[in-house]
Each structure stands twice: as structure tokens, then as C-alpha cells.
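Visitor: mind looking at a prediction? Sequence and model below.
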Amino acid sequence: MNKSLSGKLHRERSIFTKVPEITAFFWITKVLTTGMGEVFSDYLVNHINPILAVALGGIGLVVSLILQFSVRRYVAWIYWLVVIMVSIFGTMAADVVHVVLGIPYLVSTTFFVVALAIIFVVWYTIEKTLSIHSIYTFRSEAFYWCTVLATFALGTAAGDMTAATMHLGYFGSGVLFAVLLAIPALGYLFGLNKIVAFWFAYIMTRPVGASFSDWISVPHSRGGIGLGEGPVSLCLTIIIVVLVGYLTITHKDVKDEPAPSQTL
């Protein structure tokens, strides 16, 4: 393939890419959305009929995914809306498995690990890569969002397992997963595969954000600060809106932004 054709293909893929660049802004927003989804999910379930809450979460997820798949390139507010809805619904899914079905956190965590592994295997078998820089087709994007949903459910179950089953509490769980989150950063310095490092970090950010947001929101009787699910959800939502608005204006999370004449 000559350089001009390769460059043209690269530009076309940049135009059609459906995910943001992995920057500090990405990880900050990711942690904030995981925390917001965790506490807001609990707020909905505790303040309205749980069945209605799950239904609303599912509808919100479907609507946001329809928006995401309908656009031809990455749009910050749509992308992060999907992540928030995945966070909310993923929390609900993990909680339903434990609370409604009575399945222990260890079993549900193991189940979601296996489910995630299967998704990775199928994705790699078909697409030959797990890189997020390959997300510019409907099929690769479908694999991506299935993976994201599985990581959120896994992170929720794992965080609850360490907090409740292992009796570490929410703060202790947050510290544990924060330490684990540092592994891919250190591993990257010593040659750890970039794709492996990314997905490991992506999985760990879920229990980090969820554990600390739970710790801030739950009452003292449950080992938390006791600020409440509603206020914490509102504060995190405001911060996320401001941050996503900033990214929308500045395009700090977009690489190789095409010229206006190339915009679709």
C-alpha cells in the first residue's frame, strides 16, 4: 500500500472513529461516570419501584445506544451519555443478580469475568484486534459496547464483593482497586502491551469510582461519610456536564481533527 493511499485511509478512519482519544480527560471522565452511575442507580432503586427503575435504566441505555450508532463519528455528549447509561444499567444488572436472584458476589463476579473473556475472544477472533482505534464499523462498535457493559457489571460485582463479602468496606475497596489501577501504568513503562494495559485499567476504573462514590454517599452506619445518594449524584452530574462541555468545545479528546471541508 503506497503512502498516499495509507494516509487517505488513516484520515477516513479518523473521520469515522466512534470513540475518544485516550487522554487524561478520558480517564477522569470515566471515573466520574462510574461513580455517578453507581450512586444514581442506587438512588433510583431506593426511591421508586425497583422494577420501574430497571426498566427506565434499560430504556435509557437503548435510546443512548441508538443515538450513538446513528452518528457517523465520535460526538462527546452522545458517547459519554452512553457510558453513563451503561454505568447505571450495569450497576442495576449486577445488583439484580445478587439481590433478586440471591447469587453471591463471588459467583456473580466470576460469571462476569467469564462473560467478558468470551466477548474478548469472539471480538478478537472476528476482528483480529481489540484496539479501540479500530472502532469505525458497526460490528466493531457493537463488540466495543458489549465489552464496556460487561466491564461495568464486573466492576460493580467485584467492588461489592470486596466491600461486603471480604469486609473491606467501601473506602478499603476503593484503595485496593486504586492500587490495582496503577498496575497497567507501571506495566506500560516496562513494556506491557498497550491494549492489555488499556482494558485492565478500564475494568479497574469501575470499582474505583463506584467504591469511593458509595463511601461518600452511604450513611455512617454502613461505613460511609453520609452525604446521600441524591446530592452525590447531582454533584457528579454537574462536574461531568461541565467536563464534557469543555471537551465538546475544545476537542481535546479528538486526534487528527479533519478540516471543515472534510467534516461529514
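Guide: Happy to help now that I have it.

Visitor: make it CA atoms for all contacts and neighbour counts henceforth
Guide: Noted.

Visitor: distance of Gly169 relative to Gly230?
Guide: In this view, Gly169 and Gly230 are 21 Å apart by CA to CA, to the nearest Å.

Visitor: neighbour-wise, which of those two wins?
Guide: Neighbour totals were compared for Gly169 and Gly230, and Gly169 leads with 21 against 15 (other CA atoms under 10 Å).

Visitor: how about that one: what's its closest non-neighbour residue?
Guide: Of all residues beyond its chain neighbours, the one nearest Gly169 is Ala163 (4.2 Å), with distances taken as CA to CA, 6 or more residues apart in numbering.

Visitor: if I read this right, the one you found contacts Val175, doesn't it?
Guide: No. With contact defined as CA atoms under 8 Å, Ala163 does not reach Val175; the gap is 11.0 Å.

Visitor: put this next to the first one:
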Amino acid sequence: MTIARRAANKVPEVTVYFWIIKVLATTVGETAADLLNMNLGLGLTWTTVVMAVLTAGALALQLRSERYVPWRYWLVVILISVVGTLITDNLVDNFGVPLEVTTAVFAVALAVTFVLWHRSEHTLSIHTIFTRRRESYYWAAILFTFALGTAAGDLLAERINVGYLPSAGIFAAVIALIAFAYRMRLLGAVFAFWAAYVLTRPLGASLGDWLSQSRDAGGLGLGTVGPSVVFLLASVVLVVYLTRSRVDATEEPAVAAAKINARTYP
């Protein structure tokens, strides 16, 4: 089967809208997990079960799709953001695993996913998510980035006691440094993308905690309801815009195939 006959690329083009929704989704993941767990009284275990089922259903829809559809794609991202937070919270709160250990474990899990992905497909580029196997590796990597980001963000802000807002500033500064290095051609596109993608998770988590946590804990004390609703609505508005404008739509398979034949992805 030729590349042109495969399904179209299943992920969006990386635009400014991509990064905005990504940060919004990560913030929602942090605040919504706390909202469901504590404010609505579901408890950590039942919240995890419910969100895992919803995520599995949304992912099934995404996998069956033959092309990038904004609402399907971003629904999975938002739900995986919540699940990634819950996985880390379960390990730390229910099983007593230190944040240092969870951070290391998820970092290794993500690295192994990338190694297996590259060994199998010879690329980690998000411009070549044409097959079911590549998409499976992609979503596994996304899950581990969210779990890793939650652990790393909590480790820096709470365990090392840097604070939520300063932690967000640190992660934002590193992301800016990565972007600068990429612009200066010091980093490749694939490495720069995934490095920034990983770091946007603790950035969003730190911002979410800063907004929702009490003033005594170093936050603004806004609670989980308000930030969750605001960031979720903002995400919905942007997804509707992307659906109508298609400014981040990927190319048709035949066009993408011609480009792939003309160059080799890292």
C-alpha cells in the first residue's frame, strides 16, 4: 500500500492555535481532575475510572477517523490531560510513590515509547501520522507527556517548594529558549517540538494550580470550577474556529506523499 492510499495525516499542523489550545487543555486537565475528585466528591479512584472510560471512547472515535477532525482530536487531548493528571495523583496519593520516582518513571516510559516508535517507523515526525501504528505510538507518547508533566510540575512547585507561579515562569522560559534554539537552527524540528510539548504540560499544570489553590498554598484561591469552565470554553471556541477556518488542516494524502518522497523525515 502506498502512502497516498493511506489515511490522511491524523494530527493538526503546528500553528499558534495548536500551542494555545495545548496550554488551555493542560490547565483544564489539572483543574478538572481536582474538580471531579474533590469538589464533586467522586474520589480519586472513581474519577480515574470514569475518565479512563470516556478517554477510551473518544480515542476509539479518533482512531476510526480517516483524517484530522478538530473536535475529535482535541477532545482526546483534553481527556488524556485529565487522565494523565489522575495517573500521577493515584501513584502519589493512593500508593505513596514519591514525586521524584514518578517523574523518573514517566520520563523513562516516554523515552522508551520514542525509541520503539523510531525503531519501528524511523521517524518521530507528527507530519507522518498516516497509519494506525504510528497513531498508537503518538497517543501513547501524549499520555506519558501529560503524566510526566504533572509529576514534574508538582515536584518543582510543591516538593522543591519553588511555588506555582515561579514554576510556571521557569517552564515558560525553557520553552522560549527551545523556540529560540530552533529559530537559530541549533535544534531540529522534531526534537524541538517534543521538548516543547512535554514542557507545556507542567506549565499548564502550574498555572492551573496557581489559579485554583488557596492563598495559603501559594495560589489565587479561585477554586477549580471557575478556571475549569473558563479554559474549557476558550478551548471550545478555538476548536470551533479551527473547524470552520481549517487553518490547521493537514494536507491531502497525495500531496503529503509527494513531499515525503522528496525528503526524509528525521
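Guide: Yes, it's here. Keep in mind that what you see is a predicted model, and the values were worked out from it rather than measured.

Visitor: need the contact list for the residue nearest to Gly169 of the first structure.
Guide: Shown in contact with Ala163 of the first structure (CA atoms under 8 Å, 6 or more residues apart in numbering): 169-170, 172-173.

Visitor: what number of residues lie near Ala94 of the first structure?
Guide: When neighbours are counted by other CA under 10 Å, Ala94 of the first structure registers 25.

Visitor: ok, Tyr68 of the second structure next?
Guide: Look at Tyr68 of the second structure: counted by other CA under 10 Å, it has 20 neighbours.

Visitor: and if you look at Trp27 of the first structure?
Guide: Neighbourhood size, Trp27 of the first structure [other CA under 10 Å]: 14.

Visitor: aligned partner of it in the second structure?
Guide: Alignment note (TM-score structural alignment): Trp27 of the first structure maps to Trp19 of the second structure.

Visitor: could you do Tyr144 of the first structure as well?
Guide: Match for Tyr144 of the first structure (TM-score structural alignment): Tyr138.

Visitor: who's in contact with that match?
Guide: 126, 129.

Visitor: try Leu227 of the first structure
Guide: Neighbour list for Leu227 of the first structure: 216-219 [criterion: CA under 8 Å, 6+ apart].

Visitor: adding distance to Ser41 of the first structure, neighbour count and secondary structure, write these out as JSON lines.
Guide: Shown next, in JSON lines, are those (distance: CA to CA, whole Å; neighbours: other CA atoms under 10 Å; DSSP: H, G, I helix; E, B strand; the rest coil):
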{"residue": "Ile216", "distance to Ser41 of the first structure": "15", "neighbour count": "21", "secondary structure": "helix"}
{"residue": "Ser217", "distance to Ser41 of the first structure": "12", "neighbour count": "22", "secondary structure": "helix"}
{"residue": "Val218", "distance to Ser41 of the first structure": "13", "neighbour count": "19", "secondary structure": "coil"}
{"residue": "Pro219", "distance to Ser41 of the first structure": "17", "neighbour count": "15", "secondary structure": "coil"}
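
Visitor: report the separation between Trp117 of the second structure and Val50 of the second structure.
Guide: 29 Å.

Visitor: got it, and Leu232 of the second structure?
Guide: For Leu232 of the second structure, the distance to Val50 of the second structure - CA to CA - is 19 Å.

Visitor: of these two, which one has the most company?
Guide: In this view Leu232 of the second structure and Val50 are compared by other CA under 10 Å, and Leu232 has more residues nearby, 20 against 13.
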